[in-house]
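Visitor: Fold the following.
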Amino acid sequence: MENMELLLVVSLLFTGALANEFDNSACENANMEPVALDPNRATGRPPYNVTVNAGQYSAGGSVIVTLQGTEPFIGFMILALPESNASGSAIGSFQVANGWQEELVEPICVGRGATHTSELSQVPTFSLALKWSAPSILAGNIVFYVTFVRSEGEYWTKVASRPVWDGISRLPTTRAPEKVTDPPAFSPAIRNDGCGTNKGCIEECEGQKCSFLVTWRKNGNKVDFEMFGTLFGSQGYIVLALSETPDMADASLIACTVDDARRSEVRQYYSEDGRAPYEYVEIGPINKESYDAGVQTNETANYKTMSCRFSYDNDVRDDKWKNLNDELYLIIARGEYSPPDLKEYDGNLKISPTPIQLFDTNYKSITTFKVNILIKAHACVMVIAWVLCGSIGIILGQYYKAMWTNTKTCGQKAWFAYHRALMLCAMIFTIIGFTLILIFRNGKFVLPPQLPTKAHPIIGLIAIICSLLNPVLAAFRCNPDDDKRPFFNWFHWFFGAVAHIFAIVAIFLGMLMPSAVLPEWITYVLMAFCIFHLCVQVILEIHQCCMYDKNRDRQEEYLMINKPGEGKEPKYAGRGFKCGMLIFYVIVASLFTIALVVIIAIWGTAKIPLM
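Guide: Coordinates of the predicted model:
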């Protein structure tokens, strides 16, 4: 069977507004030329691509074809043609994949293709999903091509997707991906010289090495901005948010973006409630002709740097764009970019400590930032929960069951009463900490973009689940003499150990997150506590083994004279040593907790990669 190629074509026509008429010549020989447009095609790499949801199709089956780009388009036409003959006859048919876009599409080429309606020309879109229905007889391998039109006289024809196999013919030829290269160095480089005198700056720099730098200077009724920062991953963004409050709600956003093909540009968004995705705004105070943007890859590290310059026209204003004469907080955020959307920022917001009037020529240099109280409180309560309460509770449960067997507290054995109280406190503090971070994240479970901090929410969630399961499990425990009691003991120990270990690991990872705004050396403080805790456990384990025979004999002698729980306390061998170790452990754990909480609460600078 002859290999076939599916040709996806997008074409826009204008008659004042864009028309939705196609001459039959657009279908004949699949030339895909929009007849109502200037015959001159756009040059350069198209800002659009075509993707498919399957690498193979079946007779009578379907494939979802998605048209998308970093720029909006205002119409389309789609056909299916043989792979070996891109000028052959169209096959299959198309319909809209998403019902809410149904008014944007209509059939063409005797039902074997589809094109836009006039609705699309009035409301351009970044993405359109179409469902291609295959004929009842296999038509060979297929490939998707696209002709995109961005505006009148500006269009690209036959932009190809990857081939789709019919399952019988030879495997389709794989197209070599375009070679991606970095653009020339951004020039002139953005520097922090003159900050506070010739221009305003908000920066995180050590000398000329900066993790980010934003400068501004008044220029008539405009303000000229420069933005620079490190980016991680294949694509990302740096955004400057202007807000009357120190958060991303009701904020004007100007973003320097770079996609996975290293294309960089300045884009305008509006944030209504601080949650992504943000509303893209085509017309705003940033003129497309007034900006310059570029990206460079650091040759010795795994990150890139993004730079851009743009002018903010203060005369262009509506409810979405702030008046630069007003006092506004400057907020810097970074995150992943999935054209055309900005994904949720990584949590490391840098917020000016006070609002700034950008038209004021008494320029300021801002090097310190507002600290988010919710993040600090989350970190503090988690440290109290697991470094203090959880750790002491676990030590009591593991090594002090045989002591104070006849001493009652709140109607329970002393060790059990304190163990239960401490572990419940750890659970309550954990719930409080989890609630605080949910409030900060607007109820979303957000993963940071990079490892190892990306693991922090996942490991923390596992610790939370285990800490909640253990008291539920304990509420349904069987009697100590029951044959099934060992199963409970092992499960109870397992969930408690996992909760404690994962919680400490999550605290370690949380300290590495830039949003925590902590010094790098704080992890060594927590590491010292972990070593101390491990040493105490080893010492108590060895002591317990050494005293085992003596305590077993004494317990047997005691039970020959007294009933369990009656009479004087059995003389536990090594009692004085263990009491001393417990007091020592509680004091040291408390000191570590106080030190960590104080550092977390008062520290106000962060260390992130500089360039």
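
Visitor: Please make it C-alpha for all contacts and neighbour counts, starting now.
Guide: Will do.

Visitor: Residue 383 reaches residue 597, doesn't it?
Guide: Yes. Residue 383 is within contact range of residue 597, at 7.1 Å (criterion: CA atoms under 8 Å).

Visitor: Which one's more surrounded, the two?
Guide: residue 383 (27 against 19; other CA atoms under 10 Å).

Visitor: Please, where are all the helices along the stretch 1-150 of the chain?
Guide: 118-122 (DSSP state H, counting those that start in this stretch).

Visitor: go on, the stretch 451-600 of the chain?
Guide: 455-475, 485-512, 522-546, 548-561, 575-602.

Visitor: Pull out the buried residues from the fourth one.
Guide: So that's helix 548-561. Neighbour-count burial for helix 548-561 flags 551, 554-555, 558 (criterion: 16 or more other CA atoms under 10 Å).

Visitor: Tell me which stretches of the stretch 351-500 of the chain form strands.
Guide: For the stretch 351-500 of the chain, strands defined by DSSP state E, counting those that start in this stretch occupy the ranges 365-366, 408-409, 412-413.

Visitor: Select, out of those strands, the one closest to residue 358.
Guide: strand 365-366 (12.2 Å; CA to CA).

Visitor: Now render the helices of the stretch 451-600 of the chain as CSV, adding distance to residue 222.
Guide: Output for those, formatted as CSV (distance: least, CA to CA, whole Å):
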stretch, distance to residue 222
helix 455-475, 42
helix 485-512, 39
helix 522-546, 44
helix 548-561, 81
helix 575-602, 38
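
Visitor: Relative to residue 40, which of those helices is closest?
Guide: With CA to CA, the closest approach to residue 40 among those belongs to helix 455-475: 51.1 Å.

Visitor: ok so, going back, out of the helices of the stretch 451-600 of the chain, which is closest to residue 115?
Guide: Proximity to residue 115 (CA to CA) singles out helix 455-475 among those, at 45.0 Å.

Visitor: Could you also give me the structure for this second sequence? I'd like to compare it with the first:
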Amino acid sequence: MELFFYLVVVQSFSEGAPSGTCLTMFPKHDLAEKMSTTCPFTIRLSSETYTPSQEITVFIEGSAEKTFKGFQIRAHRVKGDTETIMGTFTDFPDEYLKTLSCFGELHNMLTHKDAVDKGNLTLTWKAPDVPVGDLVFTATILTTFAEFWGDEKSDVLVDTSGTANLGDLEKMHNQMHPDIDFVGTCGKTKGCVLFPRHCMGDDCLAAVSFHTHDDYVHFEMMAKAEGYVSVGFSDDKLMGDDETLSCTAQDLRVTVQRGYNPALYNDRQYTVGVVNMTTVQKDGYIYCRFARPIVMPPLVSVNYTSDPPTPITQTFDLSKDWYLFLAWGYTFADTDVMGKHIELPLVTGDRVSLSSTTVYRGSIMSKWLQAHGCLTVIAWMLLVGLGTVVARHYRQGIGAKMARGQKRWFQFHRWLVGLAAVFTSVSFILIFVKLGGWSEYVTVHAYLGIAIMAATVLQALGGLIRPSPTSKMRPVFNWLHRTLGKLTHAATAAEIYFAFQVPLFPDAMRKFGFIVFLVWVVTQLFWEIVMEIRSRQSKKSSAADYEVSYNVKIEEKSAEKTNRVANVILLLYILNITGITVAGLCAILLF
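Guide: Sure thing, here's the model as predicted:
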């Protein structure tokens, strides 16, 4: 039997690697990948064989001039249950090393406790009290923040007992032609969560189906992703304190993983108990199938403030209803280590019963984020656009008629842009209050949003203090008001463009949003050009009619004809821009 030791250099925590890296042993330093060159350090063992409770000396050796700052090392089986960490570290240089108690087992992993340069190390490891099979030591070694070697292994440590228990971890399968069907089963024999809202199954960007049988919940998942797809079970709609089940695929390296989200990150847990595991990557999608017991051994973390450290357990019973999360993303090169998902995860709108055959939907955006986007789209695609053309091109005709002491065009303009200002203000306040900070992904969009809010306030104040029609400053005010309005409208177009380019959104949403944006800009410019041409022709026609005839009836008929044409153009514009606004809302609400 064979036992391997793994040495892994992990996140460059000056006080040692966090306990959440017990299985991944992978530092996520600014997305740094592990080195592909030969590791300058080796793991040597004092013996080629072992018996229960035997102590083995482990040597970490390198050239005299080469040192490292951080590392992790553990032992596990070569075959069978290769996840469970074996044995304990009993002696080591404790001035700059310390043990971790992974999954409640004391001192079963070793890591650094400071950032001091380290050279050759001599460690003592004690084998389990019972035969567990051949083992190997695995390590990660980190020399700088961005330079590390992972999956470095010792020679096999052979179990000579001949009576070893290899554990119950089920083998993964890589099925080249998945027969996962969402169209024919969702809502009929299985419950499903489908994304986006308008998809029906095979055309979805991400989906998970589930049904219960023989004390197991059977899952099938798929997502358009380059590395993994993951489902989470949560008591609320916020990430943190959730169990996850994830499928990873990178070439022929496939896994199903169980994990726990303590906060905005994932700690990998033991998968023992999950069965019927199949994962495949095909045509840019990841497909997988597995079954999880309805009640499974609890997730284990460790309280290091107690002496000795004590385990903390949490149980996720799938007979209860949970909010489901769906997330997808990348894995680091040549590993099954999941990176932080860039795109926002799907969250179901309601709690999900995993024993039902209901088709559930959800959104990647919370209600307040959807409200922020919808208010902006309605305000600037519809209300400001309409308010602008009314003020510019419809001061004559029906717009020139008086109502309550003011011309109708002015009343329409004031109410439209006033409502737009209210929508903009609410949208601005929502995003700042709810987001609670500045996001690295939306910097340009956010800067434009602040500028637009400031311009909106200036426009509103200008409307309150505008000079009288007889004032010498009135022409100056009109020019400034119109110019600032146009510039703000253009800035909002840029803001909406950058909003739909935020990498937090899936590619399909960004493409749909860009198409809507492009159609809106072209349509707005087209109709403003049409209205400008009509206005100028109308003025020329009115002047010509006045020169050739003093007949009032002829002038009235000409004006009526001009107004009818203008009204038809306005109606077509309203229908056109309303349709585009609805499309903009769909780009937000369907995802």
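
Visitor: Name the stretch among the strands of the stretch 351-500 of structure 1 that sits most buried.
Guide: Greatest average neighbour count among the strands of the stretch 351-500 of structure 1 goes to strand 365-366 (a mean of 18), per mean count of other CA atoms under 10 Å.

Visitor: Which elements pack onto it?
Guide: Packing contacts for strand 365-366 of structure 1, counted by 3 or more CA pairs under 8 Å, 6 or more residues apart in numbering; DSSP states H and E, involve strand 200-206.

Visitor: And the next helix or strand past the strand it packs on?
Guide: Toward the C-terminus, strand 200-206 of structure 1 is succeeded by strand 209-219 as the next helix or strand (DSSP states H and E).

Visitor: Mean distance between that following strand and structure 2 after superposition?
Guide: Taking mean CA distance after the TM-score superposition for structure 1, the mean distance separating strand 209-219 of structure 1 from the aligned residues in structure 2 is 4.3 Å.

Visitor: Next, the angle from that strand to strand 200-206.
Guide: Using axes from the mean of the first three to the mean of the last three CA atoms, to 10 degrees, the inter-axis angle of strand 209-219 of structure 1 relative to strand 200-206 is 170 degrees.

Visitor: who wins for proximity to residue 87 of structure 1 among the helices of the stretch 451-600 of structure 1?
Guide: Using CA to CA, those put helix 455-475 closest to residue 87 of structure 1, at 50.9 Å.

Visitor: Could you check the angle the closest one makes with helix 485-512?
Guide: Going by the same axes, to 10 degrees, helix 455-475 of structure 1 makes 150 degrees with helix 485-512.

Visitor: for helix 455-475 of structure 1, packing partners?
Guide: Going by 3+ CA pairs under 8 Å, 6+ apart, helix 455-475 of structure 1 lies up against helix 414-440, helix 485-512.

Visitor: possible to save those helices as a markdown table with mean neighbour count and distance to residue 160 of structure 1?
Guide: Below are these laid out as a markdown table (neighbours: other CA atoms under 10 Å; distance: least, CA to CA, whole Å):
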| stretch | mean neighbour count | distance to residue 160 of structure 1 |
| --- | --- | --- |
| helix 414-440 | 19 | 43 |
| helix 485-512 | 19 | 43 |
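
Visitor: out of these, nearest to residue 147 of structure 1?
Guide: The nearest among those, by CA to CA, is helix 414-440 at 44.0 Å.

Visitor: got the angle between that closest one and helix 455-475?
Guide: Angle of helix 414-440 of structure 1 versus helix 455-475, following the same axes, to 10 degrees, is 140 degrees.

Visitor: related to what we said a few turns ago, relative to residue 108 of structure 1, which of the helices and strands packed on helix 455-475 of structure 1 is closest?
Guide: Comparison of those against residue 108 of structure 1 by CA to CA identifies helix 414-440 as nearest, at 49.8 Å.

Visitor: Spatially, which residue comes closest to residue 413 of structure 2, not counting chain neighbours?
Guide: Distance criterion CA to CA, 6 or more residues apart in numbering; nearest residue to residue 413 of structure 2, sequence neighbours excluded, is residue 387 at 4.7 Å.

Visitor: if I look at the alignment partner in structure 1 of that neighbour, how far off is residue 460 of structure 1?
Guide: Aligned counterpart of residue 387 of structure 2 in structure 1: residue 393 (TM-score structural alignment). Residue 393 of structure 1 sits 19 Å away from residue 460 of structure 1, going by CA to CA, to the nearest Å.

Visitor: rewinding a little: the match of residue 387 of structure 2 reaches residue 422, doesn't it?
Guide: Yes. Judged on CA under 8 Å, residue 393 of structure 1 makes contact with residue 422 at a distance of 5.3 Å.

Visitor: picking up where we left off before, can you redo the strands of the stretch 351-500 of structure 1 as a markdown table, where the extra columns are distance to residue 272 of structure 1?
Guide: Shown next, in a markdown table, are the strands of the stretch 351-500 of structure 1 (distance: least, CA to CA, whole Å):
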| stretch | distance to residue 272 of structure 1 |
| --- | --- |
| strand 365-366 | 26 |
| strand 408-409 | 54 |
| strand 412-413 | 54 |
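
Visitor: which residues does the match of residue 387 of structure 2 contact?
Guide: The neighbourhood of residue 393 of structure 1, defined by CA atoms under 8 Å, 6 or more residues apart in numbering, consists of 418-420, 422-423.
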